[in-house]
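1. Build me a model:
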Amino acid sequence: MWLIYALGSAIFAALTAILAKIGIEGVNSHLATAIRTGVVLLLAWGMVFLVGAGSGVAKISAKSWVFLILSGLATGASWLCYYKALQLGEVAKVAAIDKLSVVLAIIFAVLFLGESFTLKTAIATILIGAGALIMAF
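-> So this is what the prediction gives:
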C-alpha cells in the first residue's frame, strides 16, 4: 500500500510544480507560498476531522511535538526556496535539483536513523544524484 501512496505523492508533487509555475507569474514567491500553505492547512485539518483523528492530539508526546514542529519548519523553508526557484528557473531544472532531497534523505536516514546502506542503495543514490545534476546542468 505504501507504493500506491508514494506514487500518488510523486504525481501530485509533479502537478504542484506545473501548477505553481503557472500560478506564480506576477506574484511574490513568499505570498504564493503562504497561499499554498493556507490551502494545505485547510486540506490537512479537513482530513483530520473527516477521519475522526482529532482526538489523537492530546496523546502526542513532547518529543513528537518537537520533531513535528521542526519538520514543519523544514517544510516551510523548503517551500519558500522551491517557489523562489520556480519563479526564477525552469520547472524541469528546479524539480530535478529538488529531487536531490531523495539523495539527502537516504544519507540522513543512514546517519541519523541507522537505516541500512547496501550496495544497491549506494548505486541507486549515485544514479539519482547524477540524474538530477545532468537534468539541471
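2. contacts, neighbours, all on C-alpha from now
-> Will do.
3. Locate the nearest residue to E25 once chain neighbours are set aside within the secondary structure: which element?
-> Take E25 and drop its neighbours on the chain: the residue closest to it by Cα to Cα, 6 or more residues apart in numbering is Q87, 7.3 Å away. Applying DSSP states H and E as the criterion places Q87 in helix 62-88.
4. one more, for comparison:
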Amino acid sequence: MNAAAFSSWQAWALLSAMFAALTAIFAKVGVENIDPDLATFIRTVVVLIAFAVLLFGTGQFAAPGAVTPKTWLFLVLSGLATGASWLCYFRALKSGPATLVAPIDKLSVVLVALFAFVFLGERPSATGWLGIALICAGAVLLAVRR
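-> Here you go, the predicted model:
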C-alpha cells in the first residue's frame, strides 16, 4: 500500500478487520487457562499502555480541558460499551470455538447499520441494505452448527 492508501477510511477499515481477526485467534489461545474476566482486564491494560505510548510519542495527548462535556459523555459510554463487548467476547471464546464466536460477534455490523439508521439518520442504499442482509445471513449460516 502506498502512503495515500493509508489516508483512506477503507484502508483503515481493512486493517481493523485484520487486527480484529488476529484478536480472536490470540484471545482464544490466551483465555484457555485463565478466567475470561482477568483476560479482559489484562487486554485492557495492554491497550491502555499502548495508546498512552502512542499519544505521548506523537505529541497528540490533548489536555482534558479541550474535550467538551458531550464528547466526554459519549466517549465514556463508548468505553463502557467496548468493555462490555470485550467481557462478553472473552467469555464466549472461553467456552466456544473462535470460528463460531467471531461470526456471531460480527452481527455487530448489522446492528451498527440499524442503530445508525435509527439514531444517526444514516440511510444505506438498497444495495447497502442487501449487503447488510447478506452479512446477517452469512453470520447466521457460519454460526449454526449442523
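5. rewinding a little: just give me the mean distance for whichever helix or strand comes after the helix holding Q87 of structure 1 relative to structure 2.
-> Following helix 62-88 of structure 1 in sequence order, the next helix or strand is helix 91-98 (DSSP H and E). Following the fit onto structure 2, the mean deviation recorded for helix 91-98 of structure 1 is 0.4 Å by mean Cα distance after the TM-score superposition for structure 1.
6. for helix 91-98 of structure 1, packing partners?
-> helix 2-23, helix 62-88, helix 119-136 (3 or more Cα pairs under 8 Å, 6 or more residues apart in numbering; DSSP states H and E).
7. Provide the aligned range in structure 2 for the helix or strand following it.
-> Later in the chain than helix 91-98 of structure 1, the nearest helix or strand by DSSP H and E is helix 100-113. Under TM-score structural alignment, helix 100-113 of structure 1 corresponds to residues 107-120 of structure 2.
8. which residues touch the aligned partner of V91 of structure 1 in structure 2?
-> Using TM-score structural alignment as the criterion, V91 of structure 1 maps onto A98 of structure 2. Going by Cα atoms under 8 Å, 6 or more residues apart in numbering, A98 of structure 2 touches 24-25, 28.
9. on that earlier part again, what is the burial count for the residue nearest to E25 of structure 1?
-> By the criterion of other Cα atoms under 10 Å, Q87 of structure 1 has 21 neighbours.
10. likewise T33 of structure 1?
-> Neighbour tally, T33 of structure 1, other Cα under 10 Å: 22.
11. distance of the equivalent of I25 of structure 2 over in structure 1 from V94 of structure 1?
-> Taking TM-score structural alignment, I25 of structure 2 has I18 as its aligned residue in structure 1. Distance of I18 of structure 1 to V94 of structure 1, given as Cα to Cα, to the nearest Å: 11 Å.
12. Next: C81 of structure 1.
-> To V94 of structure 1, C81 of structure 1 is 10 Å away according to Cα to Cα.
13. neighbour count winner among the two?
-> Under the neighbour definition other Cα under 10 Å, C81 of structure 1 and V94 were set side by side, and V94 has more, 21 against 16.
14. residues contacting the more buried one?
-> 82, 85-86, 136.
15. Between the residues you listed, identify the one with the most neighbours.
-> Most surrounded of the contacts of V94 of structure 1: other Cα under 10 Å gives L86, at 22 neighbours.
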